[in-house]
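Asker: return a 3D structure for these sequence lines:
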Amino acid sequence: MWLQRRVTLRPYPRGFHLITREVLAALPELGQVGTGLLHVFIGHTSAALTVSENASPDVRRDFERYFNHAVPDGWPEFKHTLEGDDDMAAHIKASVLGSSLTLPVGAGRLVLGTWQGLYLCEHRDRGGARSLVLTLHGE
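Answerer: Modelled structure (predicted):
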């Protein structure tokens, strides 16, 4: 089976947000896959995807604090500033984290660790709706 679906996520505020439920809700066919892969791609340069702890909201807040410290908005050395103080920093953060995930599928479900979830990493103050391409392959 090959299946590809586009999903638009509602606008999220700046930060790290669990989106596992939204991704699974968009793919009811996942339940038919015994063994396979799910590729998740975000078509934006100022937001990213990652997999991490899905239980404690402190983890998501600490991710945001860390990245804001490592790549501060409005750093005076940035030349790309036409779209606001958060734009260039958002591009760097998104590049470090990445634009896609490839996840194993087994017995009709994502094969994630007990405490793992999919994150949307929104790096803009007003990023807007974000588009994902979900590509499911398996048997």
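
Asker: contacts and neighbour counts: CA atoms only from here.
Answerer: Fine.

Asker: host element of Phe78?
Answerer: Using DSSP states H and E, Phe78 maps to neither a helix nor a strand.

Asker: how about the nearest residue to it, chain neighbours excluded?
Answerer: Among residues not flanking Phe78 along the chain, Met88 sits closest, at 7.0 Å (CA to CA, 6 or more residues apart in numbering).

Asker: so where do the strands sit in this protein?
Answerer: 2-9, 15-18, 35-42, 47-53, 100-106, 109-110, 116-122, 130-138 (DSSP state E).

Asker: another sequence for comparison is provided below:
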Amino acid sequence: MWDQHEIRLTPRERGFHLITDDIVDALPRLDDITTGLLHLQLQHTSASLTLNENADPDVRHDMEAYLRRLVPGDLPYFRHTLEGPDDMPAHIQASLLGTQLTLAVRNGRLAMGTWQGIWLGEHRDHGGQRRIIATLNGE
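Answerer: Down below sits the predicted model:
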């Protein structure tokens, strides 16, 4: 079985956001899969997807704080600045973390660890609505 959906996420502020429920809620056929894979592809170059801590929001805060220090927005050698000082750092952060995830599906559920959740990394100050193509495959 193959199933594909475009998931539209509401605009979020800069930082990391737990979106596991948004993803699961958008996949009505997930319950039908005994063994399979879910592939998520974010359709943007200034945001990211990652799998990480799902319980303590301090982890998301600390990740954002670290990335802002690692890739600050005021580096004088950036040339891609027409869309604002947060744009080039956002592209770098998205490349570092990635824009795709593939997750195992087992018995109608995402086969994640107890403390794992899907994060959207919003790397722009005003990134707007984000779209994810979710492709579900399995039996």
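
Asker: quick revisit: contacting residues for the residue nearest to Phe78 of structure 1?
Answerer: Asp73, Phe78, His80, Thr81 (CA atoms under 8 Å, 6 or more residues apart in numbering).

Asker: so the first one touches Glu83, yeah?
Answerer: Meaning Asp73 of structure 1. No: Asp73 of structure 1 lies out of contact with Glu83 (CA atoms under 8 Å); the separation is 11.7 Å.

Asker: of these two, who's got more company?
Answerer: Ranked by neighbour count (other CA atoms under 10 Å), Asp73 of structure 1 and Glu83 place Asp73 first, with 18 against 8.

Asker: how far away is the residue in structure 2 sticking out farthest from the centre from Pro85 of structure 2?
Answerer: The C-alpha centroid of structure 2 is most remote from Pro76, which lies 28.4 Å away (CA atoms, centre = their mean). The gap separating Pro76 of structure 2 from Pro85 of structure 2 is 10 Å, by CA to CA, to the nearest Å.

Asker: next up, the contacts around the residue nearest the centre of structure 1.
Answerer: The C-alpha lying nearest the average C-alpha coordinate of structure 1 belongs to Leu49 (CA atoms, centre = their mean; 2.4 Å). Leu49 of structure 1 sits next to Phe41, Ile42, Leu97, Gly98, Ser99, Ser100, Leu101, Leu118, Tyr119, Leu120, Cys121 when contact means CA under 8 Å, 6+ apart.

Asker: residue contacts, the last one?
Answerer: With contacts defined as CA under 8 Å, 6+ apart, the neighbours of Cys121 of structure 1 are Arg14, Gly15, Phe16, His17, Ala47, Ala48, Leu49, Thr50, Ala94.

Asker: looking for the alignment partner of it in structure 2.
Answerer: Taking TM-score structural alignment, the alignment pairs Cys121 of structure 1 with Gly121 from structure 2.

Asker: quick revisit: check the gap between the residue nearest to the centre of structure 1 and Asp62 of structure 1 for me.
Answerer: From Leu49 of structure 1 to Asp62 of structure 1 the distance is 16 Å (CA to CA).

Asker: try Gly106 of structure 1
Answerer: From Gly106 of structure 1 to Asp62 of structure 1 the distance is 31 Å (CA to CA).

Asker: these two: who's more crowded?
Answerer: Gly106 (18 against 13).

Asker: and the aligned residue in structure 1 for Pro28 of structure 2, how far is that from Thr102 of structure 1?
Answerer: The alignment partner of Pro28 of structure 2 in structure 1, by TM-score structural alignment, is Pro28. For Pro28 of structure 1, the distance to Thr102 of structure 1 (CA to CA) stands at 18 Å.

Asker: so for those two, which residue has more residues nearby?
Answerer: When Pro28 of structure 1 is set against Thr102 and neighbours are counted by other CA under 10 Å, the residue ahead is Thr102, at 13 against 10.

Asker: I figured that one hits Leu38, correct?
Answerer: Yes: checked against CA under 8 Å, the pair Thr102 of structure 1 and Leu38 is within contact range at 5.7 Å.
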